[in-house]
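Asker: Generate a structure from the sequence data that follows.
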Amino acid sequence: MIEAERLLLDAALDDPANQRFVLLSDSCVPLYNFSYTYNYIMQSPRSFVDSFLDKEGRFNPDMAPVIPKDKWRKGSQWFALIRRHAEVVVADEVVFPVFRKFCKRRPPIDVKKGRLNMILQQLHNCIPDEHYLPTLLTMAGLESELERRTLTYTLWNESISKMEGKGWHPVTFGYYDATPQRMKEIKDINNVHYATENRTEWCKTNSTSVPCFLFARKFSQGAGMRLLAHGFGGYFSSSPLPDKKQ
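Answerer: Below you'll find the model as predicted:
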């Protein structure tokens, strides 16, 4: 995944007119119209990268000393980068090779493998796309240049399955979930709390309070069609961003 992201950024950087680089899922929906979204992102001189301390112990000691443990970060893989930060990602020849070698997902539990599962589950578990970007930018000394939050809303649900065991999974919104009330609830979110740092991130752009999210996921095809049927004048329109602090 992170190799694909780097290739996408590399291709996008070929066009000097591209100044912002946004990664979205194919199950994302926009919460606002294009003008509002464009102004929101362009008015900020910072990148939007979810970045917080990892409490799950995914840091692999074999990554040290190239990646110090105190620089290890976690966050949503959905980002919006300024051009200079995108260039840092593409030019990286230090962190990426270490991730490719040591940051790997633990294989899911397979009942057919019997006791072999006990050995496999002892392997270190690391999800590259949740750690690479925030860790890289922290190591590059750029954390102070970030809005340490994602612009994409995701609802997480803790579940237990025979194949994957206990874990968190993004909730998929179906047709009947795509209601005006649901969309309003997402759009009204103005802060995000990070328990591992006891930090509440109040969503602002240039010191002006703004909604936290421009996009939301995961929405099924049916949910997306329902939103489209209601038109962008309903859920997605918004007044322009204020140009000064109120």
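Asker: switch to C-alpha atoms for all contacts and neighbour counts from now on
Answerer: OK.
Asker: For residue 16, give its distance to residue 75.
Answerer: For residue 16, the distance to residue 75 (Cα to Cα, to the nearest Å) stands at 28 Å.
Asker: What of residue 99?
Answerer: According to Cα to Cα, residue 99 and residue 75 sit 15 Å apart.
Asker: Kindly report the same for residue 62.
Answerer: According to Cα to Cα, residue 62 stands 21 Å off from residue 75.
Asker: In terms of neighbours, single out the busier of those two.
Answerer: Between residue 62 and residue 75, counting by other Cα atoms under 10 Å, residue 75 is the more crowded of the two (22 against 12).
Asker: wait, isn't that one in contact with residue 134?
Answerer: Yes - contact criterion Cα atoms under 8 Å: residue 75 and residue 134 qualify, at 6.7 Å.
Asker: this one next, for a side-by-side:
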Amino acid sequence: MPTPASTTPPRVGVGVGVWIWRRVQGPSHPVQAHRRHTPTLIAAARRLLAHALLHDQSNSMFALLSPSCIPLHPFSYTYRTLIKSRRSFIEILKDEPGAYERWAARGEEAMLPEVGYEEFRIGSQFWVLKRKHARIVVGERRVWSKLKLPCLRDYTCYPEEHYFATVLSMVDPRGCIPCTLTHVDWNGGHGGHPRMYMSSEVGSELIRRLRQSRPRYGDERSSNGSGSGSGVRVGGEDMTRLCLLESSHQGHCTS
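Answerer: Predicted structure coming up:
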């Protein structure tokens, strides 16, 4: 994890958690920089989960979000909604364009036999996991042994968008709600990143509109690329209420 610019910790108070100003590293590895197109983002997320699992045995859900996200709902609402769920929230996509090229990014048969193409999944690198799923991905070795291998080409190499979705799809697909908790708009996106909301666009009207929009679930297709539309119910849970909890502001939440 990167070292903060200042070495003076903030005053402890409302909104300051146990992970603020902390550097998390493995038992035999120094703090490492992370970079896209490499497995370092997976390794960093696994280290964060491992420390959070050990830090407090009462932790029941673990959220990984982009620092460029802003909330669409009050924290108390988000907390109550998540804590009531019996499932993890993670985008799991099967038939995305370019999926085969991503699966074969390390070589035509490099993922075999551990991960066949039919088992390979794509999803946002940001998610909320139940404790049992956090323990699974921290201790998992089968998929990690393949996705930690170097890619032949950067433009098809996004291991952090495959590892968590593939592992949980293989182990416990029914225990997951297949959507990300972050809103993104792919209309106007570029370079593998969704549209960026500028400061001048962020206001009460945008927040109201995003609260009413509908996220994408699994492999369903959206007509406008942003996941907006009417509500839907899956497995008896109100998915519109559960999924639209965050949005992107001057950055992106998923890629």
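Asker: Once they're superposed, tell me the TM-score.
Answerer: Once superposed, the chains reach a TM-score of 0.72 (TM-score structural alignment, normalised by the length of the first structure), with 195 aligned residues with a Cα RMSD of 2.5 Å.
Asker: quick one on the thing from earlier: which residues do residue 75 and residue 134 of the first structure both contact?
Answerer: 49, 50, 51 (Cα atoms under 8 Å, 6 or more residues apart in numbering).
Asker: Nearest to residue 88 of the first structure, out of the residues you listed: which one, please.
Answerer: residue 49 (13.8 Å; Cα to Cα).
Asker: any idea what the closest one aligns with in the second structure?
Answerer: Mapped onto the second structure by TM-score structural alignment, residue 49 of the first structure lines up with residue 90.
Asker: who's in contact with that match?
Answerer: Shown in contact with residue 90 of the second structure (Cα under 8 Å, 6+ apart): 123-124, 126-129, 165, 176-181.
Asker: Could you report the distance from it to residue 153 of the second structure?
Answerer: Applying Cα to Cα, the value for residue 90 of the second structure to residue 153 of the second structure is 26 Å.
Asker: again with residue 160 of the second structure
Answerer: As judged by Cα to Cα, residue 160 of the second structure and residue 153 of the second structure stand 15 Å apart.
Asker: more crowded one of the two?
Answerer: More crowded of residue 160 of the second structure and residue 153, by other Cα under 10 Å: residue 160, with 24 against 13.
Asker: For that one, which three-state class applies?
Answerer: For residue 160 of the second structure, the assignment made with DSSP: H, G, I helix; E, B strand; the rest coil gives helix.
Asker: Correct me if wrong: residue 231 of the second structure contacts residue 242.
Answerer: No - applying Cα under 8 Å as the test, residue 231 of the second structure and residue 242 come out as separate, 10.8 Å apart.
Asker: Neighbour count: those two, which is higher?
Answerer: Using other Cα under 10 Å as the criterion, residue 231 of the second structure and residue 242 rank with residue 242 on top: 18 against 13.
Asker: Residue 58 of the first structure and residue 125 touch, don't they?
Answerer: Yes - in this structure, residue 58 of the first structure is within contact of residue 125 by Cα under 8 Å, at 6.0 Å.
Asker: Now tell me what touches stretch 195-208 of the second structure from outside.
Answerer: Stretch 195-208 of the second structure has contacts (Cα under 8 Å, 6+ apart) with 72, 184, 185, 186, 187, 188, 189, 248, 249, 250, 251, 252.
Asker: isn't there a strand covering the third one?
Answerer: No - counting by three-state DSSP, one finds residue 185 of the second structure to be coil, located in no strand.
Asker: Now check the first structure for the residue matching it.
Answerer: Using TM-score structural alignment, residue 185 of the second structure pairs with residue 155 in the first structure.
Asker: separation between that match and residue 215 of the first structure?
Answerer: Look at residue 155 of the first structure and residue 215 of the first structure: by Cα to Cα, they are 12 Å apart.
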